[in-house]
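Participant: build me a model:
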Amino acid sequence: MVTKQKFQSFAELLAGSQQPLLVDFYATWCGPCQMMTGILEQVNAQLQGQLKVVKIDTDRYPQIASQHHIEALPTLVLFKQGQPVDRIEGVLAANQLIERLQPHL
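Facilitator: Sure, this is the predicted structure:
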């Protein structure tokens, strides 16, 4: 299951993660973002234990979105040891997304 997490600080979440974190920056009003939900659940199921998927609502956390220069939604950012290592804007099919993430895992 994809986690919707409440946290003290995003930096803390990144620093505390042993696994790479795939962060889905989305908004409830964004159509393509809704499409990503099912795709991310497939990716999460296939890459179980290799990464963690976290969703961040840019309307709720605008400071995090601007800190990471999120201009298009959905934007996925893969963080490894707290650092962004890949960034994907827009919708990708589950298999394409897995292919893109694999080298970083």
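
Participant: could you use CA atoms for every contact and neighbour count after this?
Facilitator: Noted.

Participant: in three-state terms, label the residue nearest in space to the middle of the chain for me.
Facilitator: In the chain, the residue lying closest to the centroid (C-alpha atoms, centre = their mean) is residue 23, at 1.8 Å. Recorded secondary structure, residue 23: strand (DSSP: H, G, I helix; E, B strand; the rest coil).

Participant: to compare against the first, here's the next sequence to fold:
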Amino acid sequence: MGATSAVTDANFASDVLQSETPVLVDFWAEWCGPCRKVDMMLEEIASELGDKVRIVKLNIDENPETARAYRVLSVPTLTMFKGGEPVQSVAGARPKGDLIKLIETAM
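Facilitator: So this is what the prediction gives:
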């Protein structure tokens, strides 16, 4: 059963870029209201999809280097990575179905 986990500037390369499993990165911030709504949906999706995808969260205030490297200008921004490369990205809170479609782009 899957669950979301946190990543940082320090472990982003090993946990996301070097992952053999597709990874959805949720770029978020503590002060972001829509991020909390997305967080609940991501927990559900992680449970439903299990080992097919990893879902990780990166707090942009605590980890500015990675956010800057991927040009994250607003939160939440959700970016799908496969084979160490960003495949697709969406900004803003989206319905659960849209998030599942985003994940399916890399499966």
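
Participant: need the TM-score from the superposition.
Facilitator: With the length set by TM-score structural alignment, normalised by the length of the first structure, the two chains reach a TM-score of 0.90; 105 aligned residues with a C-alpha RMSD of 1.5 Å.

Participant: thinking again about what came up before, the residue nearest to the centre of the first structure maps to what in the second structure?
Facilitator: Aligning on TM-score structural alignment places residue 23 of the first structure opposite residue 25 in the second structure.

Participant: so that match sits right up against residue 78, yeah?
Facilitator: Yes. With contact defined as C-alpha atoms under 8 Å, residue 25 of the second structure reaches residue 78; the gap is 5.6 Å.

Participant: contact partners for residue 51 of the first structure?
Facilitator: If you count contacts by C-alpha atoms under 8 Å, 6 or more residues apart in numbering, residue 51 of the first structure has them with 19-22, 44, 105.

Participant: what about 7 Å?
Facilitator: Listed by C-alpha atoms under 7 Å, 6 or more residues apart in numbering, the contact set of residue 51 of the first structure reads 19-22.

Participant: try residue 17 of the second structure
Facilitator: 83-85.

Participant: which of these fall in helices?
Facilitator: The helices, defined by DSSP state H, take in nothing from the contacts of residue 17 of the second structure.

Participant: which of those does the first structure keep?
Facilitator: For the contacts of residue 17 of the second structure, the contacts that are reproduced in the first structure, applying both residues aligned by TM-score structural alignment, their matches' C-alpha atoms under 7 Å, are 83-84.

Participant: switch the contacts of residue 17 of the second structure over to a markdown table; also include distance to residue 97 of the second structure and neighbour count.
Facilitator: Shown next, in a markdown table, are the contacts of residue 17 of the second structure (distance: C-alpha to C-alpha, whole Å; neighbours: other C-alpha atoms under 10 Å):
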| residue | distance to residue 97 of the second structure | neighbour count |
| --- | --- | --- |
| 83 | 24 | 15 |
| 84 | 24 | 18 |
| 85 | 23 | 14 |
